[in-house]
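Undergrad: sequence and predicted structure, then a few things I'm wondering about:
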Amino acid sequence: MSCLSTTIADWLRQSGQSTDQAAGLALIGLGANLPSLAGGPSDTLVAAKRYLDGLSAIPVLLSPIMTSRPVDCPPGSPDFCNAVAVVLPKGDCTPMQLLSDLHSIEQVFGRQRSGLRNEARPLDLDLLAFGGAVVDDDKLQLPHPRATQREFVLMPLSQIWPDYRFPGSDQTVKSLLTALSDS
């Protein structure tokens, strides 16, 4: 998959896994800019991690939470809290099954999809990558088509896995973030 950072390698070892398991890891982007039943947006991301733990064979690794300005959102949208989670999907979980599970968690926190693109929401869970899978269909694109262009994805991911390379990319998260910052 890619070189393992100390953070990821340590997390796998502490969870009783070999570093070979990295090839099966999934990355999930978390975002929130409205309150939920858990509280404010940052509280929501912490609470959502507990639900993600239920989808993972080992405890989830959650990046630090950061605040970001809305990107491509309706005017007046509040700032977001963002993080990235690394999970080891259980058993024979497929990317589509994981995506469905993520949508179910969003609903628990009060997300209702109105059809308005990038509207304010109590919780947004994006499947960014699933092992080395490359998927391009109507319901799911992997890796996430805009993940490498979004500071709110790259910044938190760089805190836990700076050497990660999205499938099909020859650049690390750290180098993608540097290039984005320089532009």
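TA: Structure's in. What do you need? Numbering: from 1, shown residues only.
Undergrad: can we go C-alpha only for contacts and neighbour counts from here?
TA: Fine.
Undergrad: give me the element N82 is part of.
TA: In this structure, N82 is located in strand 80-87 according to DSSP states H and E.
Undergrad: ok, S2 touching W161?
TA: No: between S2 and W161 there is no contact under Cα atoms under 8 Å: 9.8 Å.
Undergrad: between those two, who's got more neighbours?
TA: Of the pair S2 and W161, W161 is the one with more neighbours under other Cα atoms under 10 Å, namely 23 against 15.
Undergrad: got another one to weigh against that:
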Amino acid sequence: MTETPNPNIIDADTLTGEMRPIRRVVLSLGSNLGDRFSNLQGALDALADTPDVWVTGVSPVYETTPVDSPEDASLFLNAVVLADTTLSAHRLLDRALAVEDAFDRQRSEVKNAPRTLDIDLIVVGDRFSDTDELRLPHPRAAERSFVLRPWFDLESDAEIPGVGMVAELLEKTGDEGVVRRDDLVLDLS
């Protein structure tokens, strides 16, 4: 994972002339309420329609057992999206939250409560952040096979900065409760 996938490409802000590097980002999508597949497809479409975000890859869809959720929580559908962006991590987070809200995401005091849509920023270039608003890399991604398995499908040599190689992390977590759904294919049009 590099700060600028192609060091020869830098986007200049047309109003200020400020140069902004293009960063590779990894986002995790999940849904276990409503039409789960439509929620994931809608999230992918919204991300792809975001100015200064270029989706470069979408993983297969996986059906997964909820982790650290209430006992009656339904199975999730999960996928991982790779993109390049010139947006700052905070602007990208704002966009992810807005997309969740558009899909009627209800925030709850209940940890890992069921949700129509969850979009997590896993990695944003080589950025590290440890604030209440944004933690990068995502603090639990290395322990979540529902993130690691689809990401590995896209980039078998991927690395979580400061944590380790996705392949090695997936080997540690295993992929029990993570089932690939080849009958569900997200369309990047």
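TA: Great, that's in hand. As the structure is a computational prediction, the values presented were derived from the model and not from experiment.
Undergrad: what's the TM-score once they're superposed?
TA: Once superposed, the chains reach a TM-score of 0.81 (TM-score structural alignment, normalised by the length of structure 1), with 162 aligned residues with a Cα RMSD of 2.3 Å.
Undergrad: average offset between the helix or strand following the strand holding N82 of structure 1 and structure 2?
TA: Next along the chain after strand 80-87 of structure 1, taking DSSP H and E as the criterion, comes helix 95-108. Superposed on structure 2, helix 95-108 of structure 1 shows a mean distance of 0.6 Å to its aligned residues (mean Cα distance after the TM-score superposition for structure 1).
Undergrad: how about helix 95-108 of structure 1: buried residues?
TA: Across helix 95-108 of structure 1, burial judged by 16 or more other Cα atoms under 10 Å covers P95, L98, L99, D101, L102, H103, I105, E106.
Undergrad: which one of those residues is nearest N33 of structure 1?
TA: Using Cα to Cα, E106 comes nearest to N33 of structure 1 of the buried residues of helix 95-108 of structure 1, at 12.9 Å.
Undergrad: that closest one -> structure 2?
TA: Residue correspondence to structure 2 (TM-score structural alignment): E106 of structure 1 is matched to E100.
Undergrad: quick check: its match touching R115?
TA: No: E100 of structure 2 is beyond contact range of R115, at 9.2 Å (criterion: Cα under 8 Å).
Undergrad: how about the helices in structure 1?
TA: With helices called from DSSP state H, structure 1 shows them at 6-14, 41-53, 95-108, 151-160, 173-182.
Undergrad: alignment lookup: T94 of structure 1 to structure 2.
TA: Counting by TM-score structural alignment, T94 of structure 1 lines up with S88 in structure 2.
Undergrad: just P167 of structure 1 next, same as before
TA: Under the alignment (TM-score structural alignment), P167 of structure 1 pairs with P161 of structure 2.
Undergrad: right, and its match touches P137 too?
TA: Yes: look at P161 of structure 2 against P137 with Cα under 8 Å: they come within range, at 7.0 Å.
Undergrad: I'm done for today, thanks for sticking with me.
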